[in-house]
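1. I'd like to go over a predicted model; first the sequence, then the structure.
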Amino acid sequence: MTEPAFLETPQGRRIAYHMTKGNGPCIVFLGGLKSDMQGTKAVHLEDWAKSRGQAFLRFDYSGHGESSGTFEEGCIGDWAEDTLAAVTALAEGPLVVVGSSMGGWQALLLARAIPARIAGMVTIAAAPDFTEDGYWASFTDAQKQDLETVGHVELPSDYMEPYIISKRMIEDGRTRLVLRQHLSLPFPVRCLQGTDDTAVSTETALRLLEHAECPDMRLTLVKGADHRFSDGPSLALIEAAVADVLNGAD
């Protein structure tokens, strides 16, 4: 396994990354909450990009993988800063952003931050605004009290160890919401969503589709696919979606 390189961000965080030089637009993979750049989708897509001679960037947010910090200290805004720092320092020219789960929210935040650089986007079980619409909306009164007194809530996960959700994550998330104001995506967008996803609902995918202002946006619902979206057929669908967006970005 190749050792990662590291980037020091303007905020003083140390971000681990793998950058493959090649033709543009550069494909940037944005992982999900508590995922890292060694995940099946990220590595598979990197190999696919290399086979095409396409530039590709994957990295770990702070508090994830081999980057500095701890997950419990982080929040959506920190990871948005990491993303912007990584693409600014490491990737040249237009970008095709591929966001998985929380990475889908990050992709939308990146498009809001640097719209002129985004040539296209693919989302996989995108989870925009999940701190508010998923976590906060489902918290009991006791959990909301724990946020105030303990500073965090521990939530079980179907896919890994429990999540520690901090008060800072909830409060910061409210300043990053994208489904409550105008959302312009003036480039090709392809959204993939599994019907058996227990972490992100098809309703979320439909809400994003309906809310965004986009001239070329398509949602593909995959019967039986779960949140991982990393089996052979799912990976083939991701490849096809990225290729479609790249063709539209030419």
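-> Here it is on my side, so go on.

2. From now on I want contacts and neighbour counts done on CA atoms only, so please keep to that.
-> Fine.

3. what are the ranges of the strands in the protein?
-> Assigned by DSSP state E, the strands in the chain fall at 5-8, 14-20, 23-30, 54-59, 95-100, 118-124, 152-155, 163-166, 189-194, 217-222.

4. so what does the third one touch, helix or strand wise?
-> The criterion is 3 or more CA pairs under 8 Å, 6 or more residues apart in numbering; DSSP states H and E, and the helices and strands that strand 23-30 contacts are strand 54-59, strand 95-100, helix 102-113.

5. here comes the other one, which I'd like you to weigh against the first:
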Amino acid sequence: MLLPDLAYFDPGDGRRIAICHRLPADPARPTLVFLPGYASDMTGSKAVAVDAFAGATGCGCLRLDYSGTGASGGEFADGTLARWLEEVLAAIDRLVDGRVILIGSSMGGWIALLAALRLGNRVSALVGIAAAPDFTDWGFSPEDKIRLLQDGRLERPDPDSNTPFVTHRGFWQSGEALRILGGPIAIDCPVRLLHGEHDQVVPVGVPLKLLAQLRSADVQLTLVKGGGHRLSEPRELDALFRSLAPLVELP
């Protein structure tokens, strides 16, 4: 299955946002919008697999790199949750016709939830892969938060990578302003949450709380035995596509 070529779009202020955009085979088919995690990009194995799945099922697919990441322009230190959410909404508004299915990995799951709240009926379903809403809150100790405010950045080891996990004050403050787990979440479309049993980044309690807070009556949580945070092994991708296949057939 051939993947779309790299292209760029400007959300309106000169930013150069990298995208890969596959059009649906039929206008009635949805477009899958894949949203990467923090400091990740659209060339990861899950993103590419979702694009190939879209091609095989006649769906559209939109992948993008947030500003300051991957092939997009800008500095990573300038990235905030609000800025990246704005880029996602602009891309959907300008590039996609018809309904969308939002698929978010880790932080991308948080952005998917925020986007769904703003897009309303355009979103026919949402899939969270190790979704990490509100991680600027539960993911940092009080000491970490003080250091972020005082020093402007925080560097910590990443359990899934040899590259340190760097957080900048602007991103953290933006995330704190966009927390959603404190009350009911007014999303009514079907939601599927996929989470690893041994995820060391996002505790299993997070998707359980998300399941309880979502207003939708059609929310399912799949706990993958032995799975970690990345959920990119073949059997884990199979679990993702088993959840996704019925969603692309929704009217």
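-> Nice, I can see it. Not measured: the values here are computed from a predicted model.

6. closest to Asp172 of the first structure out of the strands of the first structure?
-> Asp172 of the first structure sits nearest to strand 163-166 of all the strands of the first structure, at 9.9 Å, using CA to CA.

7. and that closest one, which stretch of the second structure?
-> Under TM-score structural alignment, strand 163-166 of the first structure corresponds to residues 165-168 of the second structure.

8. How about stretch 211-224 of the first structure?
-> Mapped onto the second structure using TM-score structural alignment, stretch 211-224 of the first structure covers residues 213-226.

9. What residues of the matching stretch count as buried?
-> Within stretch 213-226 of the second structure, the residues that count as buried by 16 or more other CA atoms under 10 Å are 213-214, 216, 219, 221-224.

10. Can you tell me which of these is nearest Ser243 of the second structure?
-> Of these, the one sitting nearest to Ser243 of the second structure (CA to CA) turns out to be Thr222, at 8.7 Å.

11. The closest one contacts Val204, doesn't it?
-> No - the pair Thr222 of the second structure / Val204 is not scored as a contact, 10.9 Å apart, by CA atoms under 8 Å.

12. got any residues that touch both of the two?
-> Shared contacts of Thr222 of the second structure and Val204 (CA atoms under 8 Å, 6 or more residues apart in numbering): His195.

13. what's the average distance of the match of strand 163-166 of the first structure to the first structure?
-> When the first structure is overlaid, stretch 165-168 of the second structure sits 1.6 Å from its aligned residues on average, using mean CA distance after the TM-score superposition for the first structure.

14. picking up where we left off before, first-to-last residue distance for the match of stretch 211-224 of the first structure?
-> Distance between the two ends of stretch 213-226 of the second structure: 26 Å, counting by CA to CA, to the nearest Å.

15. and if you look at stretch 31-50 of the second structure?
-> Taking CA to CA as the measure, stretch 31-50 of the second structure stretches 11 Å from start to finish.

16. if we can go back for a sec, need the helices and strands packed on strand 23-30 of the first structure in CSV (columns: distance to Ile124 of the first structure).
-> CSV is the format used below for those (distance: least, CA to CA, whole Å):
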stretch, distance to Ile124 of the first structure
strand 54-59, 15
strand 95-100, 5
helix 102-113, 7
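
17. which one of those has the most crowded surroundings?
-> strand 95-100 (a mean of 27; mean count of other CA atoms under 10 Å).

18. re the thing from before, would you list the strands of the first structure in TSV and tack on distance to Gly248 of the first structure?
-> Formatted as TSV, those follow (distance: least, CA to CA, whole Å):
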stretch	distance to Gly248 of the first structure
strand 5-8	31
strand 14-20	22
strand 23-30	11
strand 54-59	15
strand 95-100	11
strand 118-124	8
strand 152-155	40
strand 163-166	38
strand 189-194	10
strand 217-222	11
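
19. which one of these lies closest to Phe139 of the first structure?
-> Proximity to Phe139 of the first structure (CA to CA) singles out strand 152-155 among these, at 9.0 Å.

20. burial count for whatever residue of the second structure lines up with Gly12 of the first structure?
-> Using TM-score structural alignment, the partner of Gly12 of the first structure in the second structure is Gly14. Residues near Gly14 of the second structure, counting by other CA atoms under 10 Å, number 9.

21. Over to Leu178 of the second structure?
-> Counted with other CA under 10 Å, the neighbours of Leu178 of the second structure add up to 16.

22. Over to Pro162 of the first structure?
-> Pro162 of the first structure, neighbours per other CA under 10 Å, totals 12.

23. Could you do Lys34 of the first structure as well?
-> Residues lying near Lys34 of the first structure (other CA under 10 Å) number 15.

24. just the helices in the first structure please.
-> Applying DSSP state H to the first structure gives helices spanning 40-52, 76-90, 102-113, 130, 137-138, 141-149, 167-173, 202-211, 232-249.

25. What span of the second structure is the shortest one aligned with?
-> Pointing back at helix 130 of the first structure there. Aligned using TM-score structural alignment, helix 130 of the first structure spans residues 135 in the second structure.

26. Likewise for the first one?
-> Using TM-score structural alignment, the residues of the second structure aligned to helix 40-52 of the first structure are 45-57.

27. How about residues contacting the matching stretch?
-> Taking CA under 8 Å, 6+ apart as the rule, stretch 45-57 of the second structure contacts 1-3, 22, 24, 31-32, 34, 36, 42, 60-63, 232, 237, 241.

28. Drop anything exposed from those residues.
-> 22, 24, 31-32, 34, 36, 42, 60-63, 232, 237.

29. Closest to Arg99 of the second structure out of those?
-> The closest of these to Arg99 of the second structure turns out to be Thr31 (CA to CA; 6.6 Å).

30. now for that closest one: what does it line up with in the first structure?
-> Checking TM-score structural alignment: Thr31 of the second structure goes with Cys26.

31. quick one, what contacts its match?
-> Contact analysis of Cys26 of the first structure by CA under 8 Å, 6+ apart lists 54-57, 91-96.

32. one step back: distance from the match of helix 40-52 of the first structure to the first structure after superposition?
-> Mean deviation for stretch 45-57 of the second structure: 0.8 Å (mean CA distance after the TM-score superposition for the first structure).

33. Identify each buried residue in that stretch, please.
-> Under the neighbour-count criterion of 16+ other CA under 10 Å, stretch 45-57 of the second structure has 45-47, 49-55 buried.
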